[in-house]
Structures are given as C-alpha cells and as structure tokens.
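K.L.:
please work out how this folds:
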Amino acid sequence: MTDALARAPRATVSLSRRHLVALPLAAALAPALAQFRVEISGVGATQLPIAALRFRDEDKAPQPVGSIVRADLERSGYFKPIDASSAVIDEGAQPVMSDWRGRGADALVAGSVTRLADGRFDVRYRLWDTVQGRDLGGASFAVPAADLRLAAHQIADAIYEKLTGDKGVFSTRIAYVTKGGGRYTLWIADADGEGAQSALASPEPIISPAWSPDGREVAYVSFEAKKAVVYVQEVASGKRRTLAAFRGSNSAPAWSPDGRQLAVTLTRDGGSQLYLIGRDGGEPRRITNSGAIDTEAAFSPDGKSIYFVSDRGGGPQIYRMPAAGGAAERVTFGGSYNISPAISPDGKTLAYITRDGGAFRLQALDLASGTARPLSDTNDDESPSFAPNGKLIVYASRAQGRDVLMTTTLDGKIKARLVSTQADVREPVWGPFGR
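P.N.:
This is a model prediction of the structure:
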C-alpha cells in the first residue's frame, strides 16, 4: 500500500529531515525490537503425526535446536505434533517402532547437541518412519553458536522434504518493517521471525521491501529525502544505492524474476503509473499509459506478465498485462476493492487483500477457475507474500491492538501467529531459497 489507492497508511509520513542509519547485517549486533513466539491455530485436513523430540543436551546450547525443529514442522501445517516429552533418546538409539506407533506417531525425530573443544557445536539428528519401520537417515553439522538456529532450520527442511517431497522453507528469510518509539526499522530475520538483524533504522517511514531473486539485495522505499525514494541495499554488506529518486513519488518496487530490472510506480509524468528500470538505475521506461492510478506491480514467475492494481474501472482492482506493456485485462471481480497482489511460485494462485464491509482480509484466487476463497477472518490484513515453495503465505494483520505477522497455509486452515511484544510489525516479504 504505497499511494492514493491504499487505505489510510499505518506509516504516517513526516516531512522533516532526520538522521538515518544503514547497518551491515554482519555487523548488526543489537537484537530486534520485536522478539517473536509462535502460536499455532487451526487443524489441517490431512496431517502426518510426528514425534519431534527434544535433542539431547539442547538445554546446554544457546539455542533449543529440537524445539526449533518441532515448531518449524508444526507451523508448516503438514504435521501433527505428538507429545513425547517423557522420551529420552538421541540419533544413536534403536527405537521400538511399535511403541511409537502406539503413541500415534507415524514419524520420529531425535538428535543431540554437543559442544566441541573449539567452541563449536556438533548437531546430529535422525528420522524414522515408524509405520514401515524404516530408518530414513540423518546428518550431522559442526557449527558455531551463531549458526545453531540455521542448523535447526536446515534439519527441519530436510525432514519436511523427505516426508512431503517438497522443498522446505524454514532456512529461508523474511524482511519486515517495525515501528516502535517513533522509529522505523527494516529487519532481516529467519522465516519464523526470530534472529532478526537491523538493515536500516530511521525516524522516517520505510515501506515496500522486496527481495531480489538471488536473495542478495532488498529494494525498499524510504522517506528520508522528504519524499518516497526507492533504494536497493546489499543484505550482507549494508551497501546501498539509489534506484529511483525522480520528481514526485517513487514507490512499490518489484523485481523481475531474472533480477535484471524492477517495476516501480512513479508520478514523474503526472499520475501514478508503472515503469521498468534497470537493477542499477538509469532512465525508466513507462509501461502503463492510463488516466488512472496504476501501482503495486508483481511479476508472474515466468516474467512474461505483470499483475498490478488500478482504479481504471472506478475502484481498485487487480489487472494483468504483458511485462513489456500493452493491453491489460481485469483479474479480480469479486468486491469493489482488491489490492496488494502476490503470485504463487507456480503462477497458479493470486493472493491479495479484499475489502469486506469495513474489514480488509486476505484472500486467494485460483487463476485457472477464477474461484476466490477467504484465508482469514481478521479485519486488518495487509501485504501477503508467498513462501518460495508456495505452501505458505506470510502477511501482516492486527490483533489485540497491535500489528503482528501471520503465516497461513493455502487453505487457510493452519495459521501461525508471530507475535510482536514491543513494536508494531508490517510489510512482510518472504525471501527466496538460499541465504
């Protein structure tokens, strides 16, 4: 939500110039303003019962590795956790499969965390299929303390892929913006919202973060120059460059799948229109020529089409056109207000925000059939973004007077709430595979 099409923005724009700091992520030592805990709700139609045990000696390590693995698997919506808190086994055990089937578990995970002499930690795990009585393998990692969370996420990814056939996303990252104490911060965090590090902090609003396809850069809009300007920042080093600072407003960056260009919304020639600009900047090329407000571009996964929001029909709706420009066709027809398009990695599903009475709710549209389905029952949703495997959506919402992050399965049945305890959280975007 970046311009006149959006409802009243949560990020109130101040026009006074103040100090802004860009921090290299590798050197950002301050913890996030908002630490998260995961609250899971809902029941999926089909879930695999799994007993994911506490890892032996995980309480002696800086991170609860087994607990992170268990939370990752539960949050995916594909697994039903089986209580096994009394069990004390590790990856070297020979579990009695019939006992675990008797507990209701179809799969079993156990492991250990051992501190090595050089200060690193040896993390090991093993996975069993208790129904077929098979050892499905495991792995070991020797990692510094700072990488224990990543190791846990990678274990969850391996388990998820072994049992579902789909690639896991627990070791990917998300970006989001917080507002707390009159200060805005852009964070880069693990996919569960933990381990956040500051990429940018400012008294002025920061909005519309967007990951590059290779995960090395994040584009965003900052108001530090008394107006909306688009920047691109390297995630590892914190080095950034100005992408679009033309006359008027510069907003809503969206990367092309090949990473060579971005779509942006500019008002340089009058009203809000869509332009394409190279990843290193330069002269933009206009691709819409309407008398309406055109904004919030999103590329299709094959790069051939752009979805965008326009009020050319009288109210904000989502349209699709060729990526190089051309005739646009309307995509959303249900309701009078549909914004914030996000396309699934397989190109089959459109997630967006629809207005239902006075509520703003997350909805999904099957692009082949045109069938739309609600994914939430909350009243103030915004900014949907697909996980890179297409199995989850992260979005922002409001609960108990605070902005929070949520994830949901595509059927809306399993939701995980990542709760902010100190700051309002908004504008989440899920990064690609890889770190």
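
K.L.:
rest of the way, CA atoms for contacts and neighbours
P.N.:
Noted.

K.L.:
count of residues packed around the closest residue to Arg183 other than its chain neighbours?
P.N.:
For Arg183, ignoring the flanking residues on the chain, the nearest one in space by Cα to Cα, 6 or more residues apart in numbering is Pro203 at 4.4 Å. Neighbourhood size, Pro203 [other Cα atoms under 10 Å]: 22.

K.L.:
verify the contact between Pro203 and Gly182 for me.
P.N.:
Yes: the pair Pro203 / Gly182 is scored as a contact, 6.3 Å apart, by Cα atoms under 8 Å.

K.L.:
which helix in the chain has the most residues?
P.N.:
The longest helix of the chain (DSSP state H) is helix 148-164.

K.L.:
packing partners for it?
P.N.:
helix 65-75, strand 121-129 (3 or more Cα pairs under 8 Å, 6 or more residues apart in numbering; DSSP states H and E).

K.L.:
may I see the buried residues of it?
P.N.:
By neighbour count on 16 or more other Cα atoms under 10 Å, the buried set for helix 148-164 is 148-160.

K.L.:
and what of stretch 32-42?
P.N.:
By neighbour count on 16+ other Cα under 10 Å, the buried set for stretch 32-42 is Ala32, Leu33, Ala34, Gln35, Phe36, Arg37, Val38, Ile40.

K.L.:
before we go on, could you also do this sequence so I can check it against the first one:
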Amino acid sequence: MLWRKIFNLLTASLLLNSLAHADMTIDVVGVGASQYPIAIAPFQNENQQKQALTPIINDDLTRSGLFKVIGAGDLSPVPFAPEQLNYTTALAKGAQTMAIGRVTPGAGGFNVQFWLIDLASKKPLITWERKATASQMRRVAHQIADLIYQQITGQPGAFNSRIAYVLKQGSRFELQVSDADGFGSQAILVSRQPVMSPKWSPDGGKLAYVSFEDQKPIVYVHELASGRRWKAASFKGSNYAPAWSPNGRELAVVLTQSGSSQIYLVNTDGSDLRQLSRGGEINTEPAFSPDGRSIYFTSDRGGSPQIYRMNSNGSNIERVTFQGGYNSSAKLSPDGKSMTFITRDGGYRAAIMDLSSRQVLTLTNTSSDDSPSFAPNGQMVLYETKAGGRGVLAAVSSDGRVKQRLRAQAGDVRQPAWGPVLR
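P.N.:
Got it, this is the predicted structure:
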C-alpha cells in the first residue's frame, strides 16, 4: 500500500521498472449485467493499412464488458455505406445496430467514414468523417469506439485516452505511457533509481512524478511533446505524492521539511510554496476535487490511516471515511460525485464511495491493491495489484461487475494513472 510505502520512501526504496517497450495485454474477467448486441463489418480498404480499424473497435467494445460484438465480415456483399446494407441479413445476425465504414486514400493521408446504423429503423445513429494519416489509425479507431459507446450507453467513452505507469525489471525503472488498451507503450524516463507516483496534467500534455535520481525523492514535471522536464518540488527533506490542480497551474505535494509529512501547494515551476496541512505525523496522498475547491488526503491524525477533506486553502478539515481501520489513496471521479480509495477489507482492496450518501462498495476481491485512478468518463477504476508474485495493473467498473487485468510481458507494473481523453 502506498501508505506503508511512504515509510520506505523516506529512506529510499520502492517500486517499479521495465525493459523494452513491451505492450500490455488485457484480459476481461467479468461482463456487465446485460450486453448490447452490435455487429461490426470490416471497413472498406482497411486491410491495406498497417493497422486495420475494426479489430481495435471490436476489442475496445468487448473489453468494456457492455457489448456483445458480432462479426459481420461474412455478409455478401460486405456493406461499406448505408445504401449497401441488406437489413434482412443484418438483422438475422441478432444485432440491434451495425457499424460500417470505409477508408479512402487521399492527398496526405486517408479519409475515414463511419456510420452506426439502427437496424430496426434503418436510420443512421451516427455519421462521422475525418482525415487521418497512417500513424493516426489507432486513434481514429478509439474515437469511433468512443462514439459508439456514448451513443449506446449515454456515457462518454474513454478508449481514446492514455495511461501512465512504472515498470520495473531488475534494477531498472521506466516511466511508461501507453494507450488505454496497452498498445503503443513508450518509456519517457529510464532510471537506475526508483520512479513513482505519475500524475497526469488536466490537459494530458504533462506528467508529474517522483524520481530518486538525485538520491532523494524530488517531484518533477515532464512535458511529453518536447521531453522537457524540470524540478517542481525540490525542498529540504523528501518531496513526493504530487497532485495537479484542475487549472493545471499548481501542484499539491507532500514535504517532510518540518519533520512530519505535510501537504503544501506549489506552482508548477516550483515557486510560491504554501503549507496547507498541520497536525498529525503523516498527511499525504492529496487529490483535488474536480472543481478545485477541496483536497482529499490520507492522515493518521485520528490514530489510523483515514481519508479527510479540506478546503484548497487548508481550512475546514473534516473526516470522510469511518468504515474500517484503514482507508487511503483517495481519487475523485470526474463528476465529483464518487471517490475511489483503498480500504482494508480482508486485504487491501479498491473501493468506491458515493459522496452524497457515504455508502461504500468494495470493488475487488484481491488483497494487495493500491493506487486507484478513475477513467476519464468515471466508469472504470484502474489500480495496481499482485498476481503470480509480481505487480500487475487491473481495472474494474464502478459497479464492480466488469473486471480487467493488464499484463506486461515482463517485470513489475505498478502505480498507474489514467489520463484524460485525447483531443
């Protein structure tokens, strides 16, 4: 648990690293209470691309656990536009809607057209078109899956997003970024010293994280597009547990410069340090509410690790969790209505709380969970756990029904953070 890891951090050891740029693989363990039947026909000309679109769309929707994807490649002829669709044969497949499309070569790239057709009414629910290069095809496929997800469920999709995590193999640590489906992984930092606690900026363009490369924990900000990085918190003692403010201009960080662990606010360039928390020996793991008015954090001020809330200026501290003797690692849902966290319930498990009713639902049945993080649509929680003696990533739906496991080819994978949807 990150709470217990803090004690190690204050000396100098902890998690993660990896080797090459091995993609993650995702196994779906559970499904939703009911699955929506959708047929997907191969897009015209997609096999001429390095990456076909429909297998990615299929995998995205299947992994959600909410869709029963029906292949439509055996239709004769395969429809590539609404006027080519034979509704009788399409309905015979048992689907309610069908996704069809085509990829047309053009100047500087390709033109992608996509339709989602309601088979009963014979009307398009979605008509969509965009230009793309060959290297953008995976993103286009994720965008199409997001459109389908939102049309059918009424909730925004989150397939076109990225995750960050630390991968450790031997004595090497890598801070990795990949697509939400585990593909396209890239190491943005490689170190022989521990790296931990990656957190996405609100615009998805930067990561804040902790690195031990100077023989002590220091908070860095890393600009992904340029590779530029700088120290945002390098004060006396240890600097760790960064959290972005919703406006992207400040970080909440934890410092030990006063002897105990306290929460501070600092500009992302390292200026204007302000202390927020006082009291207790350990105050850590800050997380902003989406409106920026509150900060949730873990504290031992009541005798055991529990989650508290304070105004973003440090005033009006109140306790949030009362169930059980251990609760930590709070993160707020994008709409601010729910909080995911780690609770000790026969093991350290990911849980979710409805903040209005304070009702708690334990989401997992594993025993070594940590670092929960909401998907940008709030429908899934990504977290770290253990399987086969090593760290792996897992995800669970906010109702606990759908479970996924993300596996790297080698090494321990820990401390994930789910980033915003790409624009």
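
K.L.:
any idea what the TM-score comes out to?
P.N.:
Once superposed, the chains reach a TM-score of 0.92 (TM-score structural alignment, normalised by the length of the second structure), with 417 aligned residues with a Cα RMSD of 2.4 Å.

K.L.:
sorry, back to before: what's the longest helix of the first structure aligned against in the second structure?
P.N.:
Using TM-score structural alignment, helix 148-164 of the first structure corresponds to residues 137-153 of the second structure.

K.L.:
what residues does the matching stretch touch?
P.N.:
Residues outside stretch 137-153 of the second structure that contact it (Cα atoms under 8 Å, 6 or more residues apart in numbering): 51-54, 56-57, 60-61, 114, 116, 125-126, 132, 155-160.

K.L.:
what subset of the residues you listed is buried?
P.N.:
Neighbour-count burial (16+ other Cα under 10 Å) applied to these gives 51-54, 56-57, 60-61, 114, 116, 125, 132, 156-160.

K.L.:
before we move on, back to that, the match of helix 148-164 of the first structure: average distance to aligned residues in the first structure?
P.N.:
Taken over the aligned residues, the distance from stretch 137-153 of the second structure to the first structure averages 1.5 Å (mean Cα distance after the TM-score superposition for the first structure).

K.L.:
element containing Pro213 of the first structure?
P.N.:
Assigned by DSSP states H and E, Pro213 of the first structure falls within no helix or strand.

K.L.:
okay, now it: neighbour count?
P.N.:
Neighbour tally, Pro213 of the first structure, other Cα under 10 Å: 17.

K.L.:
which position in the second structure pairs with it?
P.N.:
Aligned counterpart of Pro213 of the first structure in the second structure: Pro202 (TM-score structural alignment).

K.L.:
just the element for the equivalent of Ser383 of the first structure over in the second structure, please.
P.N.:
Matched by TM-score structural alignment, Ser383 of the first structure corresponds to Ser371 in the second structure. Ser371 of the second structure belongs to strand 370-374 when assigned by DSSP H and E.

K.L.:
helices or strands next to that strand in the packing?
P.N.:
Strand 370-374 of the second structure sits against strand 327-332, strand 338-344, strand 348-354, strand 380-387, strand 412-421, with contacts defined as 3+ Cα pairs under 8 Å, 6+ apart.

K.L.:
what range in the first structure matches the longest one?
P.N.:
Meaning strand 412-421 of the second structure. Aligned by TM-score structural alignment, strand 412-421 of the second structure corresponds to residues 424-433 of the first structure.

K.L.:
got the contact list for the matching stretch?
P.N.:
With Cα under 8 Å, 6+ apart as the test, stretch 424-433 of the first structure has contacts from 169, 172-180, 191, 207-215, 382-388, 394-397, 402-405.

K.L.:
quick revisit: my guess is the match of Ser383 of the first structure meets Val392, correct?
P.N.:
No: Ser371 of the second structure lies out of contact with Val392 (Cα under 8 Å); the separation is 11.7 Å.

K.L.:
please pull up the equivalent of Pro322 of the first structure in the second structure.
P.N.:
So Pro322 of the first structure corresponds to Asn311, using TM-score structural alignment.
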